[in-house]
Structures are given as C-alpha cells and as structure tokens.
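J.: can't give you the sequence, but here's the structure:
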C-alpha cells in the first residue's frame, strides 16, 4: 500500500481509476492551498525537517527530510483493507462491513465526518502565529509537523465527503474551508476549537488534552461499519500519536524547568525569575482538561446510542470488550445533580456511551499527571499536579448548569466567581506567560522557561537546524 507521489494528489486509493472523483478533488485543492497560505503558519521558512508518509504499513511508513512548506505534498491515505472484516457491534454485529454508505445512515455518517473534519483546520488556525514565539527550532519544527498533519487529516475527511456523499458532500467540503476558528459569523463547530492558543504553554496543553480527545474520537470511528471511514481513521491515529507526544513531553519540559528554578532560587514564586509557577501550570491544566471534556458531549446521549446500534461509531477498543457488543440489556451508573447534591442514577449502557469514552480518556490523561509528578517529586517538591473533578468548569453535559470546584464540591455563583482566578488562568497569569514568549531561533538554544528535550527528532541532536528561516 505504498503512496504514489508522482500524482498531483498523492494517494493510495487509485484516484487515477476514478476520473470524476480525481477532477473533483483537484478542483478543491487550490482552495485548500489558498486557505493554507492565508490561515496556515505565519512564520516564513525556506524549509522544515518534516515527516512525510510514504506507506501505510506498520514499519518504515514515514520519510524524514527538509521540505519547503509550500511544496509539502498533502494526500489521501487509507490503511490496508481487510476483506474479511465484520461489523463488531450493534444490531448488525457479525455482518460484512460496508464499502458504500447505506442510504438510511447517510445523513448521520456525513455529520460525523464533517464534525471530525472541522476540527482539523481549526487547530491550524488556532496555532497560526505560534511560530513567532517558538522557544527553540526543535519546538518550531514540531509545531509545523503538527500543522501539516492536521492539514492532511482534513484531506482525509474531504476525500470521504467527495467520494461517498455526492453533491452534499462536496458542499460540506467547501464549507470546511469557509469556517474559521473564533470567527463571530462563521465559527468552527465545536467550542474548544474556537478558543485561542496564544502561547506555547497553551499549545502543549492543547496537544496533550485536546488532541488526546481526538485520539479517542478517531478510535471510535475506526470501529465503524463504514469501512473507508474505519481505514481512514486507523491511519490518522498513526500521525495523531506525534501530536500527543509533543504535548506530553512539552509539559514535562516546562515542569522540569519550573522545578529547576524553584530549587535554584528557593522559592515557589519563580515568575520574577522567568519561569512558570506550579500554581499557574495547574490552572492551565484545569482549563484545558475541562474544555476538552466538553468535546465528549453529554454524558447521556440518544445520538451516541443510535450511532452504536446502527454500527456507525463504536467504543474505544470495541473488540477487546468482554460483553455482547449490543448492550441492549446492560446498564451504567451515571452521576447526576439533584436538589443541590451529587448522586447517581442507573441508565441504559447505550445512553451512557459518551460517558464510557470519557472515562477511557480520563484514565489516559492521568498517565501524564503521574509522569509530571515524578519530575516534581524527584526535585523534592511537595506540590503535585492533579486533574480537577470532571464537573469542573463544564459548559456541556450534566454539569453545565452547575458550578463545581476542582475538588468536586458544588458551590453557588458568588462562591465560584470569588475563587475563579484561583482555579483558572487569570488575566495576570496569561499576561505573565505571554511575557515569556520570546522567539529563540538559534540552533541548540532554548527559552529560559522550558527545558530542552531529552533527545532530538529521528536521531538528530537537539542543536540540529530543524528549520531554515527565510
């Protein structure tokens, strides 16, 4: 399943064998390139040390080399087809997967693809100006790698819309380039993708928490009975892993430098010494974690139940589950707020599928906290980071109408407003972080608020010239 880079649109789906589809995508391509020029990375470069997919197999699937950004080759790549694959869940469990879209599920599948597709260019737009304050060339390269792969993930969804959804799909593909993150008149579909990413701490948090949500959403779509969608998401997950690596190691490096400055100056208030205090890091964790939890939707969802029953969207690692994969007789416990108190209710497991996915995400997020807290503990500091209660700062779901403290206590509006700046980044916190954002473009050098990485990229040293600026 090697990828043909001699084509105008690199692909492994035999675009040349479908001239109508090829022409449609080639007519969309200039609009995408215009969007990239106007909404993509703002820092001009000669070339960047980028990873480019050359195969979809498990080994040796990527090539590394310096590439001029405007010459990067975006394309359409699907994982290899399994001809014996069967539907793993829902009413049609055990039947062959679909190679075409069943008419009765056309609208729902299109909606799922559009929502996923809308997140991809949104994050590029959110991160457009970050290169102007990159803490090192290593970080600048990682930003650009994330950006070009989000662009390719947009191509992945656009291909499905063009190939399987006719005129409506083509119109939706155009609309993906017409919405813009934070635009008052035409914003992105999901709230988290209209938030600003104004600094590199926010970028690390975004790639840890929000891209991790993307991992789990792609994981549920990978289970889909619609095989082209499944194969598309399977390959996207390969690329998504790097985005989360950037977040995990980025926060790790900030924590490391914060601890170094605390020990060097024997104080928790390292802001005057050019660092980011632990309490500010905690506020950023609180914000980005809570905003990302909203992306899972309401804890009770008839849409999620219907998608599962129909075979459109499964659970995380569906085939490893030990139940009947239909869930019609299963129940789940769900937290509710009743008469000012938190309690639990039993609901159909089908209705609680969003909560099930959210639970998998929470467990995954906890791994990062353990990693960062090992750094803090090793430094002899007794102020660990933590994940706030899942009800904290929520705008979607069961907690949206309530104020919940990071410790999980229900409070009134007055108490919430009085403590808000203790739990979430204040204007002063954001201003301080922004004041540290000064570009460092010299190979081997790095900003003073973040530690260098343990190793470079693809065997290269940290002081390698990963980006050539114009």
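T.: Ah, there it is. For clarity, every value in this text was computed on a predicted model and none was experimentally measured. Numbering: from 1, shown residues only.
J.: Every contact and neighbour count from this point should use C-alpha atoms.
T.: Noted.
J.: Which parts of the protein are helices?
T.: 19-39, 106-126, 137-164, 166-178, 200-205, 211-221, 227-265, 278-293, 302-310, 353-378, 413-423, 427-435 (DSSP state H).
J.: starting at the chain centroid, how far to the shortest one?
T.: Average the C-alpha atoms of helix 200-205, do the same for its chain, and the two points are 12 Å apart (C-alpha atoms, centre = their mean, to the nearest Å).
J.: ok, now how distant is the residue most central in space within the chain from residue 313?
T.: The centroid of the chain falls nearest to residue 211 when counting by C-alpha atoms, centre = their mean (1.8 Å). In this view, residue 211 and residue 313 are 19 Å apart by C-alpha to C-alpha, to the nearest Å.
J.: And residue 461, by the same measure?
T.: 42 Å.
J.: same check, this time on residue 27
T.: 31 Å.
J.: between the two, who's got more neighbours?
T.: Legend: neighbour count by other C-alpha atoms under 10 Å for residue 27 and residue 313, higher for residue 313 (28 against 11).
J.: quick one: contacts for the more buried one?
T.: Counting by C-alpha atoms under 8 Å, 6 or more residues apart in numbering, residue 313 touches 220, 221, 222, 223, 224, 225, 304, 307.
J.: wait, the residue nearest to the centre of the chain sits on residue 246?
T.: No - taking contacts as C-alpha atoms under 8 Å, residue 211 lies outside contact range of residue 246: 10.1 Å.
J.: returning to what we had before: how close does the residue nearest to the centre of the chain get to residue 117?
T.: According to C-alpha to C-alpha, residue 211 and residue 117 sit 14 Å apart.
J.: What of residue 196?
T.: 19 Å.
J.: Of those two, give the one with the bigger neighbour count.
T.: residue 117 (23 against 15).
J.: wait, the more buried one sits on residue 154?
T.: Yes - contact criterion C-alpha under 8 Å: residue 117 and residue 154 qualify, at 5.4 Å.
J.: Common neighbours of these two, please.
T.: Between them, residue 117 and residue 154 share no contacting residue, judged by C-alpha under 8 Å, 6+ apart.
J.: show me the contacts for the residue nearest to residue 74 when sequence neighbours are not counted.
T.: Spatial nearest neighbour of residue 74, chain neighbours left out: residue 152 (5.4 Å); criterion: C-alpha to C-alpha, 6 or more residues apart in numbering. By C-alpha under 8 Å, 6+ apart, residue 152 lies in contact with 74, 75, 76.
J.: go again using 10 Å as the cut-off
T.: By C-alpha atoms under 10 Å, 6 or more residues apart in numbering, the residues touching residue 152 are 73, 74, 75, 76, 77, 120, 121, 146, 158, 236, 239.
J.: and here's the other structure:
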C-alpha cells in the first residue's frame, strides 16, 4: 500500500484500476483540472523546469523524490496513508465502534460539506498566489512558491477522489464546482472569506503560508481523527506535505526580519522612513501585516459557539487536535469551555458547553502554536540586539465572525470606541501606503544565488542543494 503506481494516467496507491467506473470519472475530471491549472495556476510558468519534490510513497522514511519537472507535467495523484487494522472510533457517540470504510447515510450531507469546504481552500490559494512568480525575490523562493502551488493542487485531488468515490453524482458535481469557483470573484467566490483575500506581494505570501497554512494543519489534524477512515488516511498524508508550506512562511518572514535588522544596525536607526528609503521593510509594518493575517486566519475556525461543531464531534466526523493525547472521556457531554463576548464595554469570559465551543478549542490550540513561531522571529531580532518585539494580537482583535464580529478591540484586548478604532487602526493594520510601499519592493530576481535587497538568503538550500543551485530553468 505504501508504494505509488506511476504507470497509470493518475498516479495512485488506491488500486484505482480495480474500479473502472471511478477511474473513468477521475480521468474525465483530469483534463478539466489541467485546464483550470493553465488558466489559474502560476502565471507564465508552463515552460519552466522546476526542482520539485514529488510523492513516490507514503512511507515517512522516504516518501518523495526531487528533480526538475515541467510544471504542467507534475504527477498529481491520489495517496492515502496505509490503513490501520481494526481501527476503532475513539471519540463522540460512536466511541469504541469500528471505524467506517464507507459513508453512513445519515452523515452523508455533513461529511460532503466538510470535504468540499476543505477541498475549496486548495485551488483557492493557488489562485491567490498565481501572479507572485512575476515578482519573486530569488530563484530559491520561486521554487518554494511553485512547490506550495503543486501540492495545493494535489490536495485538491485528494478531496476530489473522496467526493467521486463515496458521494456518487453529488460528489462528481461538487468536484466540478471546485474548479468553477474563483478566489475573490464577486459572483462565484471561494467558500471561506480568507481565501478570497488578495495575496499581492511576498510579505503577504509568507504571512499566508505561516498563518493560513497553519490553519490548514489544525483542520487536517482534526479531520485525521475522523471516524470515516478514508478521510482520516487522506488527511494524514496531506499533513506530510503541509509541513513544507509552513516552513516557507516561517523562514520567509524570518529572512525579511533578518535583513531589516541588518540594515537597522548598519544605518544605526529604527526610523521606518529611513529604513524604507534603504529598501527594507520596517518592523512596525511587519507587525501590521502579522496582525492582519493572524486575525483573518483565526476567523477560519468559525463561530466561537457552533451547533455544527458539536454535531461534527458527537457524530465522529471531526475530532480535536491531537484527540488521542487528551485526558478526558472523549464524549464531552456536561463539560464546559470559556468563550469571550463583550459585556458593558469589557471583554468577559462565559462558560458554554464544550461541545458547542469546539471551534474555540481548536482556535486556542492554533494560537499557542502560532505564538511559538512568532517567538522564534523575536529571537532573530534579539540576536541583532534590537529592542523590538513582534506580538500576536489578542484573539478578539479585528474579528469578523462569531460573537466578536465587528467588535472594536485593540491588539492588547481593550474594548474601544468606533472613533478610537478609526483613529488608531492605521497603527494596527496595513494601510494603503504600507501595501503600496511593499509592492514597490517587488522586483523580480532570478539569477541563481541572487536575492532581492529586502530579504536575507536562507541558511541552506532545498534537499541539501546549495543556495545558488539552479532551482528553476527558464524556457
């Protein structure tokens, strides 16, 4: 089960050629996917040979190979982690029963909704990032962008396989719809708002891959607990690929900070105007970008109180992050969890049934994980001897979903007036001027080993290659 059959039109480890109906359906979807990739994939990249990793196994010891591949020839395929013999459901009302190999009829609509929502995020991020290759800061970064893009495409395949195999005609129609929606389009946008936001520059891309791909990690971890075994096995393998996406974000922001700190020490100034004149991104601007991407991403976890979250958990469709490590009954009836709301001009906690607060539980796990990476960025600043700290804003800041939607909360968690918000939000969120300045730095650098002025080179290359390796061969 661990090896992948590359002799087939669609590489897979699910014995696709044993199910001719499914194989024909997916081979019918494949040209539509490639047409979408030509239209909405990385702009102008069709003839590039890119040093990409391709999954060749689901064995964690050696699951991928690296080599130069023409982008449209990348072998997108369908890969599931090996099944676990006699796997049991370990949470919710069905705890202790055998995991499901097929979709129980009563949960069909909810499972389809979960898979479609996850599937919709994958092509959306490719669409958001499609023009970034035209302004890449280096060949190394261009290659990383393309690696993220092809793997988001493969994650779309992962969800479409589940829709086709387990949901019949409804699933096939949903698979087509995943190629028809467009990020940011007014008439047919992507399902989740964060995936309709533009990603116009590389600082936004690095923040997106740090914060929003981290949301992907937590959502996939919750789905990897699912009682529906094919979904659990699919998402476990997706997580293997997702780790690189977060690395691109964390290391990218770290390198931006490193270059800024270097210039601050050279010029002996922390004046944003002077630093911008020197062609680097000042730390307060980086903080504003951080505030924006963090707050938009934590909205992706949904409302703080949700009957859907309770249903998904109780019926065994979606667990918690690291469900197996939690020391409770894994049923959660009668337990409570604190959520925030505004009362008399203050943020106050109220206890609600934990089943209804599971979005908030997952959001809080995510926030802890995000803070750890921001602290690693702060170590770069500390090492440079600069007295500045980046901070994750309060989770009530700039929220547009749930009970905190539209509340005016400062980054340190104070409820403020509409007038104060209007006056001070330019200190906290990227302004049009910030975005215009960052955009002005986005010149294309593609000579091997050369880097744009606003970002430091990485410590090492990809797959032990040198930093000045020819990661992209241009036609």
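T.: Everything's here; your move. Note that the coordinates shown come from a computational prediction; the quantities given were computed from them, not determined experimentally.
J.: rewinding a little: quick check: neighbours shared by residue 211 and residue 246 of structure 1?
T.: With C-alpha under 10 Å, 6+ apart as the test, residue 211 of structure 1 and residue 246 both reach residue 205.
J.: Residue most distant from the centroid, structure 2?
T.: Ranking residues of structure 2 by C-alpha distance from their mean position (C-alpha atoms, centre = their mean) puts residue 268 at the top, at 36.8 Å.
J.: Could you check how far the alignment partner in structure 1 of that residue is from residue 19 of structure 1?
T.: Using TM-score structural alignment as the criterion, residue 268 of structure 2 maps onto residue 266 of structure 1. The gap separating residue 266 of structure 1 from residue 19 of structure 1 is 68 Å, by C-alpha to C-alpha.
J.: try residue 342 of structure 1
T.: Counting by C-alpha to C-alpha, the gap from residue 342 of structure 1 to residue 19 of structure 1 is 58 Å.
J.: Residue 362 of structure 1 too?
T.: With C-alpha to C-alpha as the criterion, residue 362 of structure 1 and residue 19 of structure 1 are 45 Å apart.
J.: who has more neighbours, the two?
T.: residue 362 (17 against 11).
J.: Could you check which residue of structure 2 pairs with the more buried one?
T.: Match for residue 362 of structure 1 (TM-score structural alignment): residue 367.
J.: ok, that match touching residue 298?
T.: Yes - Residue 367 of structure 2 lies in contact with residue 298 (C-alpha atoms under 10 Å); the separation is 8.1 Å.
J.: if I look at the two, which residues touch both of them?
T.: 211, 215, 395.
J.: So what's the residue count around the residue nearest to residue 40 of structure 2 when sequence neighbours are not counted?
T.: For residue 40 of structure 2, ignoring the flanking residues on the chain, the nearest one in space by C-alpha to C-alpha, 6+ apart is residue 127 at 5.6 Å. Per other C-alpha under 10 Å, the neighbour tally for residue 127 of structure 2 reads 25.
J.: For the alignment partner in structure 1 of residue 127 of structure 2, list the residues it contacts.
T.: Following TM-score structural alignment, the counterpart assigned to residue 127 of structure 2 within structure 1 is residue 125. Neighbouring residues of residue 125 of structure 1 by C-alpha under 10 Å, 6+ apart: 35-36, 38-42, 147, 180-182, 193-194, 196-197.
J.: Quick check: of these, which lies closest to residue 385 of structure 1?
T.: Comparing the contacts of residue 125 of structure 1 against residue 385 of structure 1 with C-alpha to C-alpha places residue 197 closest, at 21.5 Å.
J.: Just give me the match in structure 2 for the closest one.
T.: So, by TM-score structural alignment, residue 197 of structure 1 is matched to residue 199.
J.: And for residue 285 of structure 1?
T.: Residue 285 of structure 1 maps onto residue 290 in structure 2, by TM-score structural alignment.
J.: count of neighbours near the closest residue in space to residue 260 of structure 2 that isn't next to it in sequence?
T.: Leaving aside its sequence neighbours, residue 260 of structure 2 sits nearest to residue 280 (C-alpha to C-alpha, 6+ apart; 5.7 Å). Residue 280 of structure 2 is flanked by 25 other residues according to other C-alpha under 10 Å.
J.: Which position in structure 1 pairs with residue 280 of structure 2?
T.: Residue 280 of structure 2 maps onto residue 275 in structure 1, by TM-score structural alignment.
J.: swap in residue 441 of structure 2?
T.: For residue 441 of structure 2, the aligned position in structure 1 is residue 436, judged by TM-score structural alignment.
J.: Tell me if I'm right that its match and residue 275 touch.
T.: Yes - the pair residue 436 of structure 1 / residue 275 is scored as a contact, 7.9 Å apart, by C-alpha under 10 Å.
J.: where do the contact lists of these two overlap?
T.: Common neighbours of residue 436 of structure 1 and residue 275 (criterion: C-alpha under 10 Å, 6+ apart): 447, 448, 449.
J.: and of these, the nearest to residue 271 of structure 1?
T.: Closest to residue 271 of structure 1 out of those is residue 449 (9.5 Å), distances taken as C-alpha to C-alpha.
J.: out of the helices of structure 1, nearest to residue 99 of structure 1?
T.: Comparing the helices of structure 1 under C-alpha to C-alpha, the one sitting nearest is helix 227-265, at 5.7 Å.
J.: What are the buried residues along that closest one?
T.: 227-237, 239-240, 242-262 (16 or more other C-alpha atoms under 10 Å).
J.: Quick one: residues contacting the aligned residue in structure 2 for residue 233 of structure 1.
T.: Aligned by TM-score structural alignment, residue 233 of structure 1 pairs with residue 235 of structure 2. Residues counted as contacts of residue 235 of structure 2 (C-alpha under 10 Å, 6+ apart) are 79-81, 155, 158-159, 217, 219-226, 242.
J.: Could you single out the nearest of those residues to residue 356 of structure 2?
T.: For these, the nearest to residue 356 of structure 2 is residue 222 (15.5 Å; C-alpha to C-alpha).
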